[in-house]
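# Fold the following and give me the result.
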Amino acid sequence: MVNYCCAALALLFFLPAGAGAQTGEWPALPDPPAAEGPGIRLSGPRVPPLPESEWTAAQRALAETYARNGDGGNAFATMLHAPELADVVHPFLDYTARRSTLPDRHRKLLILRTAWVAQNAYLWADHASDAVSAGFTAAELRRIAEGPEADGWTAFESALLGFVDELYRNSSVTDATWAALAAEYDELNMVDAVVTVAEFTTFSMLYNALGVQPDAGAAERLPADVPYRLEPPQREPPLTRPRIEPIDGPGLSVTRTIRRHPQVAETWGGNTEYVNRRSPRPP
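Here you go, the predicted structure:
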């Protein structure tokens, strides 16, 4: 689940490995996500939520730790089919959703635009409902779907939405977009912006594949009458120097870069540990 985050961080923060980094050219890549429009959303779950009546004591303990209102909705109940995975991914998911250094409005813009470009009905319903409670209007939610060129955004908010489009489509961000965000954001904010989009892209992929459906109590739904449009600038050549310098010492550059942000380093590590070492799948 977290390899997308690793790739996004590698492409955005420091020199990519391999010949492309030497020549300033990208290696051969498939068509980008949503190159021909959004895919088809499932109307029912492939993996149904685990009924609360079937939860073990360990699963109930996870719900008490991580689930809002004690149940966590369809997504959490689906994740309980793999309780060890649920245990390691939720701290970082909670960090990006609620506790990062970003202003709450900016965080919601990034999450909702990511849910829209990935066409994830669950994440849109969940976080749009939160956004309405936080003061977002119906018109603003619609504008998020319409994208960075819609009337009504400030220049910075438009740059945030464009940042999502570039990262989702290109797995990279242009120098101009990076500079637009860095004009108001410090280094920690920049890391948080990247990992928020990367994390919610990852969960969009997961929930779309599993067919996680919106919770019955979430009133908001993906706008059905907004055309799907994703037109970021062309991908620029790979970086030849880091945007954020890794700290000195042994280890991978991506790990040493993340250590510049202690909160991210603390919560992100469990995800990579599961994928690389603790997953029950054969290595």
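# from here on, contacts and neighbour counts on C-alpha atoms
Noted.
# Tell me where the stretch 51-200 of the chain has helices.
Read by DSSP state H, counting those that start in this stretch, the stretch 51-200 of the chain holds these helices, from start to end of the chain: 57-66, 73-79, 83-94, 104-117, 121-133, 138-146, 155-170, 175-182, 187-210.
# Now the second one, please; I'll put the structures next to each other:
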Amino acid sequence: MRLSYVDNPPNFTNEDDKATLERVKARRGEKGLLPLDLALLHAPKVADGWNSLLGAIRGKTSLPDNIREIAICRPALINQAWFEWKHHAPLLQDSESFKASPDKFETVQQLHPTSAGSLDKREWATLRYADAMTRDVKVSQSLFDEVKALFSEQEVVEITTTVASYNLVSRFLVALDVGEMNDQAPEFTSQVTNPTSTDDRIQS
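Model prediction:
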């Protein structure tokens, strides 16, 4: 990582920070703290808010696993957040829908899929909605109408917050190279580039 990680376990003396640490550990369970946590815990209050938000996104929505993980994996792929992809692609593949039709994953791992392939209508709409939010921010009215026709209003809010949250996650991971995976793209992504990068062009 471009910064140091906090010690594992962190040596907090402040009681609020200790409480934050316990909440993060409780969400992670037996697998323990991830490199992401050890980066975020440089700023315990930020880590606490992050833990609360992502805990809700991951475990407290009404979305089925396949829809939630498509909404997570697309920002990971587009933003080249391989740490995020490594953790969530297997969860998508393990969802009931994708285990029943494994070739669905071929569409999800394409940078610019032009057809749904084996994805059902809800999965295909979620993929394109996540792509529009990630690439363009603005979502066309026609695409939004399609999503709204396929999901309840609660689900639309949950999908939207999931995509937005994992754009946050992916950008944090890539900017700091959390997990040292920026240069460890999966083989299938050899065609993935980021033509929208403005690193060399922004002067302000």
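# about what we covered before: let me have the helices of the stretch 51-200 of structure 1 in JSON lines, extended by mean neighbour count and distance to T255 of structure 1.
Converted to JSON lines, these look like this (neighbours: other CA atoms under 10 Å; distance: least, CA to CA, whole Å):
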{"stretch": "helix 57-66", "mean neighbour count": "16", "distance to T255 of structure 1": "26"}
{"stretch": "helix 73-79", "mean neighbour count": "23", "distance to T255 of structure 1": "27"}
{"stretch": "helix 83-94", "mean neighbour count": "19", "distance to T255 of structure 1": "15"}
{"stretch": "helix 104-117", "mean neighbour count": "22", "distance to T255 of structure 1": "23"}
{"stretch": "helix 121-133", "mean neighbour count": "21", "distance to T255 of structure 1": "28"}
{"stretch": "helix 138-146", "mean neighbour count": "18", "distance to T255 of structure 1": "32"}
{"stretch": "helix 155-170", "mean neighbour count": "22", "distance to T255 of structure 1": "20"}
{"stretch": "helix 175-182", "mean neighbour count": "15", "distance to T255 of structure 1": "21"}
{"stretch": "helix 187-210", "mean neighbour count": "21", "distance to T255 of structure 1": "13"}
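# In TSV, list the ones you listed along with distance to V264 of structure 1.
Output for the helices of the stretch 51-200 of structure 1, formatted as TSV (distance: least, CA to CA, whole Å):
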stretch	distance to V264 of structure 1
helix 57-66	18
helix 73-79	22
helix 83-94	8
helix 104-117	15
helix 121-133	21
helix 138-146	26
helix 155-170	19
helix 175-182	19
helix 187-210	8
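# So for R221 of structure 1, which of these sits nearest?
When the helices of the stretch 51-200 of structure 1 are compared by CA to CA, helix 121-133 sits nearest R221 of structure 1, at 5.1 Å.
# picking up where we left off before, V254 of structure 1 is nearest to which of the helices of the stretch 51-200 of structure 1?
Ranking the helices of the stretch 51-200 of structure 1 by their distance to V254 of structure 1 (criterion: CA to CA) puts helix 187-210 first, at 11.7 Å.
# Structure 2: matching residues for the closest one?
Under the alignment (TM-score structural alignment), helix 187-210 of structure 1 falls on residues 153-176 in structure 2.
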